[in-house]
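> Got a sequence here, can you build the structure:
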Amino acid sequence: MLQRALEGVRVLDLSRILAGPWCTQNLADLGAAVTKVEHPERGDDTRGWGPPYLQAADGSDARLSAYFISCNRGKRSVAIDYGTPEGAAQVRELARQADVLVENYKVGTLRRYGLDYDSLKAINPRLVYLSITGFGQDGPMADKPGYDYVFQGMGGLMSYTGQPDGSPGAAPLRTGVAVVDLSTGMYATSAVLAALYQRQATGVGQHLDIALLDVAVALNANQGANYLVSGENPQRTGNAHPNCAPYEVFRCADGYLILAIGNDGQFARFCTVAGLPGLARDARYATNSARIEHLPQLRALLTEIFPTRTRAAWTGAFDAAGVPWGPIHTMEEVFAHPQVRHRGLQQVARHPVMGDLPMVRNPMLAGQTGPLQPPPLLGEHTAAA
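Okay, the predicted model is just below:
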């Protein structure tokens, strides 16, 4: 079972905010023993990123922010000020026994305390040392800090996200969650697992350099490839897909739905459902490339057709004909959805002080059972470290 895949692997987590903790939470979910080192007074910054907060079930003043809960389950928290000689020595001793260390400080910060890769490699050559930074370990901007929002803009994502020029509300737009941070955490998880696998053959660890800017550029995926092939900057297209059509949001008589046509056969079936079978034979719309070329005309036509029926009428006919579509759910609707419930995506972790903590199951652990370990209170495990 994947929940026990990393049993015996010891992770020392010096990271804060989201990208690093998302990585170490993945490792904890896979069975690694993760020790989170936090400042004795402040702790991880996200402990204060609220509201909302979950208050302690035992009536004490303890609380956890929802943000912190989202990315720190399964970890032990030890409160150590590594800025003191005693604290730095404690962290070095933990690193001596660790398989993995994850940190996301500015380049050079940990060197001042003897906690950089070269210093720790000398006492633990098997250590896999992961550094997550904004711009990487080298280059003209390596010493600069950065947050997810900055890299959504700098990496290009915001340049083609948002309503088109000339439309109401036209402007660059960020995503609703910190997608660069989260993706960095996933890339970092993969890199750590690969380094641990490689260590089996070499016997030694290595320094992994993961940069948010690198991830942001990679996340452009087909949009980046579109530019590299065509030499043309992708433009903001609102909810429309840059390479498939019709592939966007439409308003029905009583709300919205997502129409997701991925090939010409699906478009032909959609046209039949819409009562316009001839549209699929029209040279302007018969192929995906033609539909992209004539998208404004096609969109205007469909914008008039969709409000003639309710969502239920459209989606029932789509299901019967095999036409891809999707709803736009609120969070309440997401967690009430029968498929989400069937997959067990909402789970509960139980903490002796905080009580029941609502959590979201790791997508890697589908079909696997076992109690979730809650996120820790600040310094909860210091005495046992």
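
> CA atoms for contacts and neighbours, from now on please.
Noted.

> For residue 295, see how far away residue 162 is.
17 Å (Cα to Cα, to the nearest Å).

> Now find how far off-centre the longest helix seen in the chain is within its chain.
The longest helix of the chain (DSSP state H) is helix 179-202. Here helix 179-202 shows a centroid-to-chain-centroid distance of 14 Å under the convention Cα atoms, centre = their mean, to the nearest Å.

> related to what we said a few turns ago, residue 162 and residue 295: which is more packed in?
Counted by other Cα atoms under 10 Å, residue 162 and residue 295 do not tie: residue 162 has more neighbours, with 22 against 19.

> Name the SS class of the more buried one, please.
Following DSSP: H, G, I helix; E, B strand; the rest coil, the label given to residue 162 is coil.

> check contacts around it.
The neighbourhood of residue 162, defined by Cα atoms under 8 Å, 6 or more residues apart in numbering, consists of 170-173, 236-239.

> before we go on, could you also do this sequence so I can check it against the first one:
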Amino acid sequence: MPSLPLSGFKVLDLTRVLAGPMCAQILGDLGADVIKIERPATGDESRSYGPPCLEDPEGKPTDDSYFFLCANRNKRSVTVNLTTSEGQEIIRALAKVSDVMMENYKVGDLKRFGLDYESIRKINPNIVYCSITGYGQSGPYATRAGYDAVFQATTGMMSLIGHADGEPGAGPMMVPLGIIDYMTGQNAAIAVLAALHHRKAGRRQGQHIDVCLFDSAMASLSHLGQQYLESGKPRPRCGNRVMGNLPSGVYHCDDGELILMLGNNGQFARACAALGLEHLSNDPDTIGKGSDLDGDALRAIFAARLATNKVAHWLAELGAAAVPCGPVNDLAQAFADPHACARGIQVNVPHPLDESLTLIRNPLTFSATPLKEYRYPPRLGEHTQKILSSVLGYDERKIAELRRSGAI
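Okay, here's the model as predicted:
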């Protein structure tokens, strides 16, 4: 089997919850040896983010939540008590032989233990040290705590999502996925890879990386953020409709819903033809993109037509006309979709408590170094003994003393 892109790199992961673990998981998927540091007895607090949780063979809930399982594969778990001098020495010893160290503690917390970047770089000048926080290492909010939904709210993202004012249920709406955590994890992984490249490209030096949820959320505002910066006018919420690309949006069919996205006049004309509404595309006043026609009136025409048949029928008609569209699936339909199956989105990763554990694969695909190895998210402290002995050279007596003292 060919080596993976990051084979040979060692990552010391002190992160918890989602953004940091997601970054470390990406690095682990790419072949890095990720050593996950967890608190003795309780571990990463996301292990207990349930119910629901993974069930044991008898159907009883375990202490591993689905939240934890989604972001911690391809890692080895070591329990270390950072509040003890012995525990701190273990972290320093591991950092000395690591390429990357990651943490997502509150700003300044690890300095108390001599585990901050300035302390670690003294023993390993080449280390890439990545700090992932809510608000970053600087600024008036640097010491504040926060979770994904907080950043969806504070960065204006929620103000853009939801039903339009005046409609039933109007108001800002939260995305229930950890979308900011996920983007922050990806941004952190990009930064780590760039820093490793910088270190390798003749410079032979590490550096401190500052990645935060706030910055990631602000950057994700994309064209709507750019629109506001230039015009000073925020885009109003519009629910499932798309402003400026009439009549894009979600439509009810006879047996479900589909989404229609028309990005140019050619797509509008082809959609009209596929729906038997050719007269609309022949009228200059009803050209879809940038039209002055009453949007509600145009959408009503499309809605009435699409309601006359089933989703599959219209997907076939619109797809044959090269019109961007898709079904509005629930999760069962999404995972069962033939394309999802063909792309191998689900991977079986046998777990000590569930031989049939299924995870979502890494979305990256390589021709020369395919990502085919998926190891189950580790049990708490599963690799403590092995790593302390094989990586640090501790003998059984020393490891036993560390256990008795509560350092591991």
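
> Could you get me the TM-score between them?
Between these two chains, after superposing, the TM-score reads 0.95 (TM-score structural alignment, normalised by the length of the first structure); 384 aligned residues with a Cα RMSD of 1.9 Å.

> picking that back up, name the surrounding residues that touch the longest helix of the first structure.
18-24, 26-27, 100, 126, 128, 130, 148, 151-152, 205-206, 208, 210-212, 215-216, 219.

> Now intersect the residues you listed with the strands, please.
Those of these mapping onto strands are 100, 128, 130, 206, 208, 210-211, per DSSP state E.

> any chance of those in a markdown table, with distance to residue 344 of the first structure and neighbour count too?
Output for these, formatted as a markdown table (distance: Cα to Cα, whole Å; neighbours: other Cα atoms under 10 Å):
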| residue | distance to residue 344 of the first structure | neighbour count |
| --- | --- | --- |
| 100 | 30 | 25 |
| 128 | 33 | 26 |
| 130 | 32 | 25 |
| 206 | 37 | 20 |
| 208 | 34 | 18 |
| 210 | 32 | 22 |
| 211 | 33 | 21 |
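
> mind putting those in CSV, distance to residue 318 of the first structure included?
Conversion of these to CSV gives the following (distance: Cα to Cα, whole Å):
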residue, distance to residue 318 of the first structure
100, 49
128, 50
130, 47
206, 52
208, 47
210, 43
211, 43
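
> what range in the second structure matches stretch 34-45 of the first structure?
Using TM-score structural alignment, stretch 34-45 of the first structure lines up with residues 34-45 of the second structure.

> Return the set of buried residues in the matching stretch.
34-40, 43-44 (16 or more other Cα atoms under 10 Å).

> what residue lies at the spatial centre of the first structure?
residue 182 (2.8 Å; Cα atoms, centre = their mean).

> Trace that one over to the second structure, please.
Following TM-score structural alignment, the counterpart assigned to residue 182 of the first structure within the second structure is residue 182.

> just to revisit the earlier point, and the longest helix of the first structure, what's buried?
By neighbour count on 16+ other Cα under 10 Å, the buried set for helix 179-202 of the first structure is 179-189, 191-192, 195-196, 199.

> Then stretch 319-330 of the second structure?
Neighbour counts using 16+ other Cα under 10 Å place 321, 323-328 of stretch 319-330 of the second structure among the buried residues.

> show me the contacts for residue 134 of the second structure.
Going by Cα under 8 Å, 6+ apart, residue 134 of the second structure touches 142, 144-147, 212-214.

> For the residues you listed, pick the one with the most neighbours.
The contacts of residue 134 of the second structure, ranked by neighbours (other Cα under 10 Å): first place residue 213, 29 neighbours.

> nearest spatial neighbour of that residue, skipping sequence neighbours?
Taking Cα to Cα, 6 or more residues apart in numbering as the measure, residue 213 of the second structure lies nearest to residue 134, with 4.9 Å between them; neighbours along the chain are not counted.
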